[in-house]
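>>> sequence isn't available, so here's the structure alone:
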């Protein structure tokens, strides 16, 4: 037989009250059962904890030394249990969240993460900008838990995505381009232009399809700021998400809407289908509830 938690709880209750009947009442035990628990504990410890008479209960010298340490141990065990319960409920943990830069420009990530942190202060959300073609692999390998991406993009069957935001593509032009004088750009007017293409090439390809031309791809800088920097040099154009108009201003670059039916530009959360981490599942629930009204 070894000393167990039940023994510690009985010892501390008697130490608090210095009265067996009141301690038994607190614990919901018959007084004889409490007495036996204390006797068993003292036998296992090999020293007496309490001086007992018919009229009083007091701590022995050994009890005075033992009780504070026992209380600290029990407190740590209770705290450990509470932390375990919080983690099980998705209220404690760490989330490694990847994103493409345009998710930050759109504001959807900022709003969702900020509110989630307020609701779940014990969950650490770490952010990491990642090239879009690396995100799926990092999710599968467990390096990332969840990621903001610009679909469409290829990913394996054990991942899935939910749309959380939608805007539309626009054209980024050099400010001295003749097209900059137009209020809206018809796709066919971009025939013959040289394109700087971002990670998500959907907008570029759709504009070319509508304009009935094959796009002349000058470069693929990748991140949107790099794409705009290329446009600012004056010899390329780019099809980019409209959210950039309000948050990224580079010298020499102007934005114009596309004429005709809008070309949708989306942001989605990519995650593992069978996610087991409660904290990640909690973030997904929150993201679904707070997604943009136009999603």
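On my side now, so go ahead. Only a predicted model underlies this, so the values are computations on that prediction, with no experimental measurement involved. Numbering: from 1, shown residues only.

>>> use CA for all of it now, contacts and neighbours both
Noted.

>>> tell me the spacing between the residue nearest to residue 106 when sequence neighbours are not counted and residue 167.
Closest residue in space to residue 106, ignoring its immediate chain neighbours: residue 243 at 5.4 Å, by Cα to Cα, 6 or more residues apart in numbering. To residue 167, residue 243 is 7 Å away according to Cα to Cα, to the nearest Å.

>>> between those two, which one's more packed in?
Taking other Cα atoms under 10 Å, residue 243 and residue 167 do not tie; residue 243 has more neighbours (20 against 17).

>>> now do the contacts for that one.
Counting by Cα atoms under 8 Å, 6 or more residues apart in numbering, residue 243 makes contact with 105, 106, 167.

>>> tell me the one of those residues nearest residue 126?
Proximity of these to residue 126 was ranked by Cα to Cα; the top entry is residue 105 with 17.7 Å.

>>> residues touching that closest one, list them.
When contacts are taken as Cα under 8 Å, 6+ apart, residue 105 is in contact with 243, 244, 247, 248.

>>> I'd say residue 165 and residue 287 touch.
No - shown here, residue 165 and residue 287 do not form a contact pair, counting by Cα atoms under 8 Å, at 10.6 Å.

>>> for the longest helix along the chain, name the packing helices and strands.
Longest helix in the chain by number of residues (criterion: DSSP state H): helix 61-88. Counting contacts by 3 or more Cα pairs under 8 Å, 6 or more residues apart in numbering; DSSP states H and E, helix 61-88 packs against helix 5-17, helix 278-289.

>>> one more to weigh against that first structure:
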């Protein structure tokens, strides 16, 4: 059995709006006889008369008024759905799941990227969470992350690309009562006998050891940079950390010293899928790259 279709509902609503078949047909961009057939067909399928028609006037019947009250919200909802679909296609609606390492927040990268994006695209839901770097690859694979602010180098799955968004250097975090703390700068070779707390990004520690021509003695590996500094504050360990921390975190018992010689580079990068399909995510990646 045939049922009413969307074009029937639009015809009914438009005739009810104008109470004039010719004007309604003009708005719908169809011929008046076609509009008349659609209304007659709708009335036949419903088994009621929707409009009282004479040669000079059109008026809603009681059945028409009752039916219009129910179909108007449905048509409005469909119109909003079409608008939201168009916005989503343009990337103006959607959701972006962002992971970050703590230093991205310390360096201001997260605030600048996410804050600016939210202001420019209020219709996009942006979710952020701090994540351990070693979990980033699996979270990408599982779809838990769309993008991530990380510290290269790190092993990522095929299809994940990285773009540098912040350049920094590594410095030393020392216990304030260490003999080394008396020096304004420290040559890598002077750290030969020290125990190192190992941050998530290990490259700085190994590069300092390489320049000092020694194999580093590794102590705790507590995870986050805040936990690394807590270990340093307890004494007996040093750590190679991003210079950003020296500007942001003043922990009791911890001092920072530059590493002499050529700066040891440290970076923050945005990791993202090379062939990302979600328009909102692509918009975020483009936004960060432009900055």
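It's in. What you see is a predicted model, and the numbers here were worked out from it, not measured in a lab.

>>> circling back: and in the second structure, which of the contacts of residue 105 of the first structure remain?
Contacts conserved in the second structure for these, using both residues aligned by TM-score structural alignment, their matches' Cα atoms under 8 Å: 243, 244, 247.

>>> for the closest residue to residue 143 of the first structure other than its chain neighbours, which three-state class applies?
Nearest residue to residue 143 of the first structure, sequence neighbours excluded (Cα to Cα, 6+ apart): residue 96, at 7.4 Å. State at residue 96 of the first structure, reduced to three classes by DSSP: H, G, I helix; E, B strand; the rest coil: strand.

>>> run a quick neighbour tally on residue 146 of the second structure.
Neighbours of residue 146 of the second structure using other Cα under 10 Å come to 22.

>>> equivalent range in the first structure for stretch 193-202 of the second structure?
Stretch 193-202 of the second structure corresponds to residues 192-201 in the first structure, going by TM-score structural alignment.

>>> which parts of that stretch are buried?
By neighbour count on 16 or more other Cα atoms under 10 Å, the buried set for stretch 192-201 of the first structure is 194, 195, 196, 197, 198, 199, 200, 201.

>>> now tabulate these in CSV and tack on distance to residue 119 of the first structure and secondary structure.
Formatted as CSV, these follow (distance: Cα to Cα, whole Å; DSSP: H, G, I helix; E, B strand; the rest coil):
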residue, distance to residue 119 of the first structure, secondary structure
194, 47, strand
195, 43, strand
196, 41, strand
197, 38, strand
198, 35, strand
199, 33, coil
200, 33, coil
201, 36, coil
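
>>> on that earlier part again, pretty sure the residue nearest to residue 106 of the first structure is in a strand, no?
No - Residue 243 of the first structure sits outside any strand when classified using three-state DSSP, being helix.

>>> what do we get in the second structure for it?
Counting by TM-score structural alignment, the partner of residue 243 of the first structure is residue 244.

>>> roughly how far apart are that match and residue 56 of the second structure?
80 Å.

>>> do the same with residue 168 of the second structure
In terms of Cα to Cα, residue 168 of the second structure sits 80 Å off from residue 56 of the second structure.

>>> cool, residue 141 of the second structure as well?
67 Å.

>>> so between the two, which is more surrounded?
residue 141 (13 against 6).

>>> strands along the first structure, start to end?
Secondary structure of the first structure by DSSP state E: the strands cover 50-52, 57-59, 93-99, 123-129, 146-149, 159-174, 194-198, 216-222, 238-241, 253-257, 264-272.

>>> distance to residue 69 of the first structure added to these, as a markdown table?
Below are these laid out as a markdown table (distance: least, Cα to Cα, whole Å):
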| stretch | distance to residue 69 of the first structure |
| --- | --- |
| strand 50-52 | 16 |
| strand 57-59 | 14 |
| strand 93-99 | 29 |
| strand 123-129 | 30 |
| strand 146-149 | 43 |
| strand 159-174 | 49 |
| strand 194-198 | 62 |
| strand 216-222 | 59 |
| strand 238-241 | 61 |
| strand 253-257 | 68 |
| strand 264-272 | 45 |
